[in-house]
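A.B. asks: below is the sequence, then the predicted model.
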Amino acid sequence: MKQIGKKIGRRKLKRKNQEEFAREIDTILDAIHDDILITDGTGKILKVSKSFASVYGIGEDYILGKTVFEMEKKGVFKPSIIAKVLESDQKVTMRQKNSLGRELIVTATPVRNQQGKIEKVVSFTRDLTDYLNLQEQYSALESKMEKYTAEIEELRSKIVTIEGIVGNSESIREVIRTINKIAKFDANVLFLGPSGVGKTMFSRFVHNKSNRSTGPFIEINCAAIPDNLLESELFGYEKGSFTGAGQDGKIGLIELAQGGTLMLDEISEIPLNLQAKILKVIQDKTITRVGGTREIKVDFRLIAASNRDMEELTAQNKFRQDLYYRLNVITIHIPPLKDRKEDIIPLVSYFIDKFNKKYSLEKSLHPQTMDKLLEYNWPGNVRELENILERVMLTSEGNKITKEALPQVILCSDKRGEAPPGCGNLMQALEDLEGALIKEAYNRCGTSVGVAKALQISQPTAVRKIRKYMK
């Protein structure tokens, strides 16, 4: 009897262990993200995980005890991967579509007995539907991002990003559109427009948008260099080539533009005898230094600018026609500020912000002050606007700039923006601004050296200006 009792006890323990093991297996199956299905060696379904119903839309009670072949016929599996394992006698991985139309990736692995015969088959199913939907959404998002990026780049190319060029007028937008089209090509560009409209700024914009943007940008104001020095400044000279020439010679400004952009501002002021040499440089891309005989190859993109009517100058034989045609490959006209008054407000906003940061101020304009700025015709264009704003920001009392702080030339201008004779002039306004800057710098620095450093001028010039304005 004792032996029988022990056997019964062992059986109970074994059954209990099996039940505990089965519960543990169920817990593990439920914890696994993938859906799991187990069959015997004939394809009869023995066990499924709880996630089976959510994946296949069929409850556990309905499918247990049936075969995968029956389920395949009912369209639950399309096709049945376990049927393929039983047929091929090896592990299989494949894409599958269930009766709910969900995309699945399934792997089925045979479990063999000691004789190598398939005893069970275990399949793991991963629902790819959400993943594929996300992939499609991601692809669609990528396409949208590419589209938006292209649109943003296009918008950015239409918005001026170089410092100092600000404008909302259609005429300025057209200038920028033209620059965006031609900047990457090495064609000669001629900027025309009155003084102060920003021809140098736009030339830099062309350079920065070009394939030569990493090279130098050399600006030469042809009107600022005396005629007798202009040739040696442009072309350079060999040592001892003329009285006063340096012992080592000098490289010319044209050579310094190697690999970059050469800007000839006020090109109309170049003497006729020198225009022929400029034409040869443009045609042959070679120069010969003053007093030298060796030709030097130069590679640059040419931008010219003038505030004069070039066609009229050529008609009067004051400018070589062949040189004008060389320069006039792409001509861009920059209109005066009086013809694009919608640019005044954004320009004022830009300069106010610029000088507030530069001088650590917190100033703004009274609405009446802005009205007077909008009424004025600005014969000095953007340069005059910038200079006057800098002056009034430095000389006005308080943080709100009233119209009384404006120069008389603006205050007494009529509704057409024109000032009566004797009301003032640009030179006086510029002199007043210069005086204000000198006084401000001297009060802060206390020495001519400090003034020179602050205003980036030479010390002798600083001493002379201090004597003039600090009486």
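C.D. replies: Structure received. Numbering: from 1, shown residues only.
A.B. asks: contacts and neighbour counts: CA atoms only from here.
C.D. replies: Will do.
A.B. asks: please identify the helix or strand for the residue nearest the centre of the chain.
C.D. replies: For the chain, the residue lying nearest the average C-alpha position, counting by Cα atoms, centre = their mean, turns out to be Arg156 (6.5 Å). For Arg156, the host element (DSSP states H and E) is helix 129-158.
A.B. asks: how about the helices in the stretch 351-471 of the chain?
C.D. replies: Under the criterion DSSP state H, counting those that start in this stretch, helices of the stretch 351-471 of the chain are mapped to 367-375, 381-395, 408-411, 426-445, 448-455, 459-469.
A.B. asks: quick one, which of the ones you listed gets closest to Ile81.
C.D. replies: helix 381-395 (77.7 Å; Cα to Cα).
A.B. asks: would you format the helices of the stretch 351-471 of the chain as CSV with mean neighbour count and distance to Gly252 included?
C.D. replies: Listed next are those as CSV, based on neighbours: other Cα atoms under 10 Å; distance: least, Cα to Cα, whole Å:
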stretch, mean neighbour count, distance to Gly252
helix 367-375, 17, 43
helix 381-395, 20, 29
helix 408-411, 20, 42
helix 426-445, 16, 32
helix 448-455, 18, 27
helix 459-469, 15, 26
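A.B. asks: got CSV for the ones you listed, with distance to Thr149 too?
C.D. replies: As requested, the helices of the stretch 351-471 of the chain are exported to CSV (distance: least, Cα to Cα, whole Å):
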stretch, distance to Thr149
helix 367-375, 37
helix 381-395, 33
helix 408-411, 45
helix 426-445, 44
helix 448-455, 42
helix 459-469, 50
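A.B. asks: any idea how far the residue lying closest to Ser268 once chain neighbours are set aside is from Asp186?
C.D. replies: Spatial nearest neighbour of Ser268, chain neighbours left out: Ser306 (6.1 Å); criterion: Cα to Cα, 6 or more residues apart in numbering. Here Ser306 is placed at a distance of 20 Å from Asp186 (Cα to Cα, to the nearest Å).
A.B. asks: equivalent analysis for Arg444, please.
C.D. replies: 47 Å.
A.B. asks: then Phe124?
C.D. replies: Counting by Cα to Cα - Phe124 and Asp186 are separated by 64 Å.
A.B. asks: okay, now the one to match up with it:
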Amino acid sequence: MSETAYEVPYFQEKYGHLFSEMDAIFNVLHEGICISNAEGVILKMNPMYERLCGLPPEALLGKEVRFLNSKEGVFDEAEPHADLVEEQKGIFMGAVSPVILKSKRPASSVQQTSGGRKNLLHGYPVLNADGEVELVVTFIRDISHLTLFKEQIEYHKHIFQTFWSNIQHGAREVSAPDAVVVESPAMKQVMAQARKVAATDATVLILGDTGVGKGEVARYIHSRSDRSGSTFFCADCTSIPENLIESELFGYARGAFSGARREGKPGYFDVAAGGTIFLDEIGELSLNVQAKLLRVLQDQEIMQVGSLKPKKIDTRIIAATNVNLEEAVAKGTFRQDLYYRLQVSVLDIPPLKERLEDIQPLAQYFLERYNLKYRKQFYFSDDVMPMLLRHGWAGNVRELQNMIQGIVITLDKRVIEPEDFPRLMPKEAVRGSRSYVPVQGQGGRPLKEIMAEIEYDILSKAMEGCHSMEQVAEMFQVNRTTVSRKLKAGKKQG
């Protein structure tokens, strides 16, 4: 049978004046077209309609849409010719003609065929001069592939959501309160106090030397608080230039000064709205900024630079410093009223050398962490831990962390021995005398000098395994000039 538009014999007689010369157009359309009359009888269709329905023309032409048998795809003479009855499930499930004949308005539907195909139907009425439906023109398009595509999207969406949920769960496990490594009685007491203040919305002041883990305790408090689902924003007060610290903390209003953003700029307190802001090294703030911070604590509002109207905020403040604030108040470098305002809840973290029970679990924790990050499988020999316990740890937990990270990055063998540690350790221990008992501390050496040696050792060993300084910079997430400067500084000291 040639591919031409199919029609019942009397179609041309009655409707030829409407559709002369239309067959050529019907035959090239990518959509199926079906024309039925006011009684719902199919009068004409194109080859695409036949293919989409999966039935030959003789099974469709001259049949009423609503009485097509769903299983056989043929006219069922036993069906009663009552007013619009519900279509049977099958090839014309979802047919639009009966709906249009009743409403005289366009209609759309999804048609499910007996072969499992899904078609999208759009039907339009053709009204006569009396406003009655004379014809119904139905366009049909195969959407099986779209349905399959949608199902695939939903499936992959489910996979992604499951994957993301696992990531979130894993992240919560890593940063959960129980993940804080604590074994010493002193730190257990600090963490017990942290759990108590976490349940409140009180301001917290964390004291302790550089590198003891003040930031980790702050995150612990946030994770245990009612604000855990909101932002935890860390603001290092020492890294912000003095002339910008006010605008960075509180933001600035529109047109505050020349060169500013036209629409203004939100500050750190805006970013942490509803959550927690961690002000690290608060003792380094100027007296002017301290006065503004005092207003935040007292009135829960900030004043943006260039604005005359205060702005209410809902942000919990956790502050930290390695400065002796009592001495700073006595010297006049820290406001007394702010100091008292921060005294609501104070946590004092002891240095690592005073909590030796934490050294071994911390070292093991950092080793496992960087083994996972860099896909390594290092482990400590039995001689390493006694040496770590005897070291002074002037740089506290941060020193231990950086040292182990450097070893994992640069070491070629799997077993970590005492001689594999950087030069921050006593020279006698590095030379291989495992029975040597190093002295406590570093003999009064400046922390800056010790840290410079650590960085030089890590970077120089990394240079041996990398092709360029750019690769080393990328590995440690710093710029090339930083790597070059630290290598030169360490070489001079060596």
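C.D. replies: Structure received. Only a predicted model underlies this, so the values are computations on that prediction, with no experimental measurement involved.
A.B. asks: what range does stretch 28-43 of structure 2 cover in structure 1?
C.D. replies: Alignment note (TM-score structural alignment): stretch 28-43 of structure 2 is unmatched in structure 1.
A.B. asks: what is the end-to-end distance of that stretch?
C.D. replies: 19 Å.
A.B. asks: swap in stretch 127-141 of structure 2?
C.D. replies: Start and end residues of stretch 127-141 of structure 2 are separated by 24 Å (Cα to Cα).
A.B. asks: map Gly236 of structure 1 across to structure 2 for me.
C.D. replies: Using TM-score structural alignment, Gly236 of structure 1 lines up with Gly251 in structure 2.
A.B. asks: since we're on its match, how many residues are nearby?
C.D. replies: As a burial measure, Gly251 of structure 2 scores 25 neighbours (other Cα atoms under 10 Å).
A.B. asks: check the one 4 residues further on too.
C.D. replies: If you count neighbours by other Cα under 10 Å, Gly255 of structure 2 ends up with 15.
A.B. asks: contact partners for the closest residue to Glu301 of structure 2 other than its chain neighbours?
C.D. replies: Using Cα to Cα, 6+ apart and skipping the chain neighbours, the partner closest in space to Glu301 of structure 2 is Lys312 (4.2 Å). Lys312 of structure 2 is in contact with Gln300, Glu301, Ile302, counting by Cα atoms under 8 Å, 6 or more residues apart in numbering.
A.B. asks: likewise Asp457 of structure 2?
C.D. replies: Neighbours of Asp457 of structure 2 in contact, by Cα under 8 Å, 6+ apart: Pro422, Arg423, Gly490.
A.B. asks: tell me the one of those residues nearest Arg51 of structure 2?
C.D. replies: Of these, the one sitting nearest to Arg51 of structure 2 (Cα to Cα) turns out to be Pro422, at 76.5 Å.
A.B. asks: looking at structure 1, name the residue matched to that closest one.
C.D. replies: Under TM-score structural alignment, Pro422 of structure 2 pairs with Pro407 in structure 1.
A.B. asks: quick check: its match vs Arg391 of structure 1, distance?
C.D. replies: Where Arg391 of structure 1 is concerned, Pro407 of structure 1 sits at a distance of 9 Å (Cα to Cα).
A.B. asks: equivalent analysis for Asp61 of structure 1, please.
C.D. replies: Relative to Arg391 of structure 1, and taking Cα to Cα, Asp61 of structure 1 is found at 90 Å.
A.B. asks: likewise Asn377 of structure 1?
C.D. replies: In terms of Cα to Cα, Asn377 of structure 1 sits 18 Å off from Arg391 of structure 1.
A.B. asks: same question, Leu262 of structure 1
C.D. replies: Counting by Cα to Cα - Leu262 of structure 1 and Arg391 of structure 1 are separated by 32 Å.
A.B. asks: again with Leu190 of structure 1
C.D. replies: Distance from Leu190 of structure 1 to Arg391 of structure 1, by Cα to Cα: 32 Å.
A.B. asks: repeat for Asn317 of structure 1
C.D. replies: From Asn317 of structure 1 to Arg391 of structure 1 the distance is 42 Å (Cα to Cα).
A.B. asks: equivalent analysis for Lys277 of structure 1, please.
C.D. replies: 42 Å.
A.B. asks: what does Asp284 of structure 1 give?
C.D. replies: Distance from Asp284 of structure 1 to Arg391 of structure 1, by Cα to Cα: 47 Å.
A.B. asks: what's the answer for Pro336 of structure 1, then?
C.D. replies: 22 Å.
A.B. asks: the residue mapped onto Thr321 of structure 2 from structure 1: neighbour count?
C.D. replies: The alignment partner of Thr321 of structure 2 in structure 1, by TM-score structural alignment, is Ser306. Ser306 of structure 1 has 20 neighbouring residues, counting by other Cα under 10 Å.
A.B. asks: what's the answer for Leu302 of structure 1, then?
C.D. replies: Neighbours of Leu302 of structure 1 (other Cα under 10 Å): 21.
A.B. asks: now name the helix or strand holding it.
C.D. replies: Using DSSP H and E, Leu302 of structure 1 falls in strand 301-306.
A.B. asks: after that strand comes which helix or strand?
C.D. replies: Per DSSP H and E, the helix or strand that comes after strand 301-306 of structure 1 is helix 310-315.
A.B. asks: that following helix: average distance to aligned residues in structure 2?
C.D. replies: In the superposition against structure 2, helix 310-315 of structure 1 averages 1.2 Å from its aligned positions (mean Cα distance after the TM-score superposition for structure 1).
A.B. asks: any buried residues in that helix, and which?
C.D. replies: Met310, Thr314 (16 or more other Cα atoms under 10 Å).
A.B. asks: that one: how far from the chain's middle?
C.D. replies: 40 Å (Cα atoms, centre = their mean, to the nearest Å).
A.B. asks: which other residues reach it?
C.D. replies: Residues outside helix 310-315 of structure 1 that contact it (Cα under 8 Å, 6+ apart): Ser268, Phe319, Arg320, Gln321, Tyr324.
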